[in-house]
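Asker: missing the sequence, but the structure's below:
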């Protein structure tokens, strides 16, 4: 599920069935001016699953290979040639073929939040492991000029799981190209529900940047600000290449503005996690990068 910020929360759906494109035609009557359907496939190989998003109607992606066959680059390149993006799915899901054994290199994004278990357990240890792995890679990725964004997916196997979690993507229009461009650039953030709204910005002097954007900073202080609603008594944490650098609790009504200051010399990027009092995730963002 996708929420497009720039279009008054117009929804989009990503349709990805396991190893088939036969369900693509079922979505035709549902798509319209107020609902964008992005076609895709969950490619379920013996050594990991991945998502091909933005494929043509009826386009099937080969899944009959594993790590030892060295075929993954070929299939990822096919999706890219058609304008689609490729996502490493649930890297730490603990069942045969569920753990992602391929390198992330070549993939456009990593699924750090998978909600397939149930609406009663929207965040678990497998998601925590995926988030930690992605978070550890951010410093070197940002330093090398491009980070691999994080996304969330319902991976719905039961009723009541759709949009748990979902992605909020600023986009120039309600089109497959615009939404995929926002995801590819890391402009998105992940929400537990439509009841959560947030904005993350970093500013230095008169310059500012948001999620997935780059702030050019010199020697002046950088002010990072999170505005959020919808997480009563939640705990906000700011993360940089130095790890967790700031924590602050939200009031009982779940609304607040959290500020923190840094410099370009101290922080290459800032990202945010917002958790419920018990520790489960409510929302998380991709980073704002800070460069000289």
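Answerer: Yes, it's here. Computed from a prediction, not measured in an experiment: that's the story for all the values here.
Asker: could you use CA atoms for every contact and neighbour count after this?
Answerer: Noted.
Asker: quick check: which element contains the closest residue to residue 287 other than its chain neighbours?
Answerer: In space, residue 287 comes closest to residue 271 once its chain neighbours are excluded; the distance is 4.2 Å by Cα to Cα, 6 or more residues apart in numbering. Using DSSP states H and E, residue 271 falls within strand 269-275.
Asker: helices or strands up against that strand?
Answerer: Judged by 3 or more Cα pairs under 8 Å, 6 or more residues apart in numbering; DSSP states H and E, strand 269-275 is in contact with strand 235-240, strand 281-285, strand 288-291.
Asker: residue 53 and residue 43 touch, don't they?
Answerer: No: counting by Cα atoms under 8 Å, residue 43 is not a contact partner of residue 53; they are 10.4 Å apart.
Asker: sec struct for the nearest residue to residue 60 once chain neighbours are set aside, please.
Answerer: In this structure, residue 60 finds its nearest non-sequential neighbour in residue 21, 5.6 Å apart by Cα to Cα, 6+ apart. Under DSSP: H, G, I helix; E, B strand; the rest coil, residue 21 falls in the coil class.
Asker: residue 21 contacts residue 41, correct?
Answerer: Yes: counting by Cα under 8 Å, residue 41 is a contact partner of residue 21 at 6.5 Å.
Asker: which neighbours do the two share?
Answerer: residue 60 (Cα atoms under 8 Å, 6 or more residues apart in numbering).
Asker: ok, these two, which is more surrounded?
Answerer: residue 41 (27 against 21; other Cα atoms under 10 Å).
Asker: just the element for the more buried one, please.
Answerer: strand 36-45.
Asker: check which helices and strands the helix or strand just after that strand sits against.
Answerer: Later in the chain than strand 36-45, the nearest helix or strand by DSSP H and E is strand 48-53. Here strand 48-53 touches strand 10-18, strand 36-45, strand 85-88, going by 3+ Cα pairs under 8 Å, 6+ apart.
Asker: what's the following helix or strand after the host helix or strand of residue 180?
Answerer: Here residue 180, judged by DSSP H and E, is contained in helix 176-184. On the C-terminal side of helix 176-184, the closest following helix or strand by DSSP H and E is strand 189-191.
Asker: the following helix or strand past that following strand vs strand 269-275, what angle?
Answerer: Next in sequence after strand 189-191, counting helices and strands by DSSP H and E, comes strand 197-204. If you take axes from the mean of the first three to the mean of the last three Cα atoms, to 10 degrees, strand 197-204 sits at 150 degrees to strand 269-275.
Asker: which residues are in contact with strand 197-204?
Answerer: By Cα under 8 Å, 6+ apart, the list of residues contacting strand 197-204 reads 208-211, 215-217, 220-230, 288.
Asker: please indicate which of those are buried?
Answerer: 208-211, 215-217, 222-226, 228-230, 288 (16 or more other Cα atoms under 10 Å).
Asker: any idea which helix is longest in the protein?
Answerer: Counting residues, the longest helix in the chain under DSSP state H turns out to be helix 125-143.
Asker: and the contacts of the next helix or strand after it?
Answerer: Where DSSP H and E defines the elements, the next helix or strand beyond helix 125-143 is strand 150-153. Strand 150-153 is contacted by residues 1, 109-115, 134, 163-167, 183, 186, 188-190, 285-286 when judged by Cα under 8 Å, 6+ apart.
Asker: here's the one I want to compare it with:
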């Protein structure tokens, strides 16, 4: 444990693997009801490997988290930058670093602040773009951010999905199609925005990181090597295969004009629908068995699909999991 009280940048982890994490969490150091100790314990119970502390416009709690990190539990330092016309997450900032928030849309100050986060090796995430309260809707150009939080768990009552998330997903999906055709795209992520007991990890982001460290987790999120789960009860893997070559979520697959088999394996969502989405919208959909375990395959080409991403929904239509794309070239 570091003497400073700040959490270390590295945990032992499992080497290169999939890790589950929630990067939008509030404690008693801003407007949350739980202490860091309670949040760390709840995160472990929820099956998380890492979290990020993101108090509103403050770093006061940064030095309180070091004692709660462990060999198998990583804690990233961050801030929810709560401006007058939208919120964004500064993830992976330096211990004690505070990012300015006193500006609104149209003020160039946000560009300076985004630059400060990136200079610290951090990541800038547009938070809950369609949140239903004053200052909650994100009114800055989303393309200036590194990642979009398309799934936020705070304003969802007893279900971790609502119309505001649906709107954020639809907007991201449209921008994704355009971005991939232009050779660039922004990954999606999901977080709980925990303030109260029982919220942590609902939803969370599952990343393929080279190790369990702050730089590796941020690199995985930045690259889109990730998918979003409503809870640790849901598991998902997606691969695209052609002529002996394989790519996973967030990767690029060179097809050389050959057909591509996209395979999605899902566990933990009973009677769910699994939708395959491309730049042409949802192009294929199948239903899982009542057991909640199944593998679905779909055949396409790079001429027909610039990318493929997956949505897994419960029978009532609420989201259970969604992925970043596999890009087909």
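Answerer: Thanks, I have it. None of the values given here were measured: they were computed from a predicted structure.
Asker: thinking again about what came up before, what residues sit buried inside the helix holding residue 180 of the first structure?
Answerer: 176, 178, 179, 180, 181, 182, 183, 184.
Asker: can you pull the contacts of the counterpart of the fourth one in the second structure?
Answerer: Looking back up the chat, that one is residue 180 of the first structure. By TM-score structural alignment, residue 180 of the first structure lines up with residue 218 in the second structure. Residue 218 of the second structure makes contact with 91, 92, 122, 123, according to Cα under 8 Å, 6+ apart.
Asker: cool, residue 290 of the second structure as well?
Answerer: 270, 271.
Asker: what about it, which SS state?
Answerer: Residue 290 of the second structure is classified as coil under three-state DSSP.
Asker: how much space separates it from residue 297 of the second structure?
Answerer: As judged by Cα to Cα, to the nearest Å, residue 290 of the second structure and residue 297 of the second structure stand 18 Å apart.
Asker: and residue 189 of the second structure, by the same measure?
Answerer: In terms of Cα to Cα, residue 189 of the second structure sits 24 Å off from residue 297 of the second structure.
Asker: which one of the two has more residues nearby?
Answerer: residue 189 (31 against 15).
Asker: so what does that one match up with in the first structure?
Answerer: So, by TM-score structural alignment, residue 189 of the second structure is matched to residue 151.
Asker: dump the residue contacts of the most far-flung residue of the first structure relative to its centre.
Answerer: Residue farthest from the centre of the first structure, counting by Cα atoms, centre = their mean, is residue 219 at 31.1 Å. Listed by Cα under 8 Å, 6+ apart, the contact partners of residue 219 of the first structure are 263, 264.
Asker: could you say which helix or strand holds it?
Answerer: Going by DSSP H and E, residue 219 of the first structure is not part of any helix or strand.
Asker: count of neighbours near residue 184 of the second structure?
Answerer: 10.
Asker: same question, the one 4 residues further on
Answerer: Using other Cα under 10 Å as the criterion, residue 188 of the second structure is surrounded by 30 other residues.
Asker: from residue 89 of the second structure, how far off is the closest residue to it other than its chain neighbours?
Answerer: Closest residue in space to residue 188 of the second structure, ignoring its immediate chain neighbours: residue 148 at 4.9 Å, by Cα to Cα, 6+ apart. Distance, residue 148 of the second structure to residue 89 of the second structure, by Cα to Cα: 10 Å.
Asker: ok, the two, which is more surrounded?
Answerer: residue 89 (29 against 24).
Asker: which residues does the corresponding residue of the second structure for residue 226 of the first structure contact?
Answerer: Taking TM-score structural alignment, residue 226 of the first structure has residue 264 as its aligned residue in the second structure. Applying Cα under 8 Å, 6+ apart to residue 264 of the second structure gives the contacts 236, 237, 238, 239, 295, 296, 297, 310.
Asker: and of the residues you listed, the nearest to residue 142 of the second structure?
Answerer: The closest of the contacts of residue 264 of the second structure to residue 142 of the second structure turns out to be residue 310 (Cα to Cα; 22.3 Å).
Asker: which residue packs closest to the equivalent of that closest one over in the first structure, ignoring adjacent ones?
Answerer: Alignment note (TM-score structural alignment): residue 310 of the second structure maps to residue 272 of the first structure. Nearest in space to residue 272 of the first structure, with sequence neighbours left out and distances taken as Cα to Cα, 6+ apart, is residue 238 at 4.7 Å.
Asker: measure the aligned partner of the one you found in the second structure to residue 114 of the second structure for me?
Answerer: Under the alignment by TM-score structural alignment, residue 238 of the first structure pairs with residue 276 in the second structure. Using Cα to Cα, residue 276 of the second structure is found at 34 Å from residue 114 of the second structure.
Asker: ditto for residue 224 of the second structure
Answerer: 19 Å.
Asker: between these two, which is the more surrounded one?
Answerer: Between residue 224 of the second structure and residue 114, counted using other Cα under 10 Å, the more crowded position is residue 224 (24 against 21).
Asker: contact partners for that one?
Answerer: Neighbours of residue 224 of the second structure in contact, by Cα under 8 Å, 6+ apart: 186, 187, 188, 249, 250, 251, 324, 325.
Asker: any idea how far residue 131 of the second structure is from the last one?
Answerer: I take that to be residue 325 of the second structure. From residue 325 of the second structure to residue 131 of the second structure the distance is 25 Å (Cα to Cα).
Asker: with the third one instead?
Answerer: Between residue 188 of the second structure and residue 131 of the second structure the computed distance is 16 Å (Cα to Cα).
Asker: which part of the first structure matches stretch 124-141 of the second structure?
Answerer: Taking TM-score structural alignment, stretch 124-141 of the second structure hits residues 86-103 over in the first structure.
Asker: between the two ends of the matching stretch, what distance do you get?
Answerer: End-to-end for stretch 86-103 of the first structure, by Cα to Cα: 13 Å.
Asker: buried residues in it?
Answerer: Neighbour-count burial for stretch 86-103 of the first structure [16+ other Cα under 10 Å]: 86-93, 97-102.
Asker: also stretch 194-201 of the second structure?
Answerer: 194, 195, 196, 199, 200, 201.
Asker: thinking again about what came up before, list residues touching both of residue 148 and residue 89 of the second structure?
Answerer: By Cα under 8 Å, 6+ apart, the residues touching both residue 148 of the second structure and residue 89 are 125, 126, 127.
Asker: export these as CSV, with columns for distance to residue 106 of the second structure.
Answerer: Shown next, in CSV, are these (distance: Cα to Cα, whole Å):
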residue, distance to residue 106 of the second structure
125, 18
126, 16
127, 18
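Asker: so which of those comes closest to residue 210 of the second structure?
Answerer: Nearest to residue 210 of the second structure among these, with distances taken as Cα to Cα, is residue 125, at 21.2 Å.
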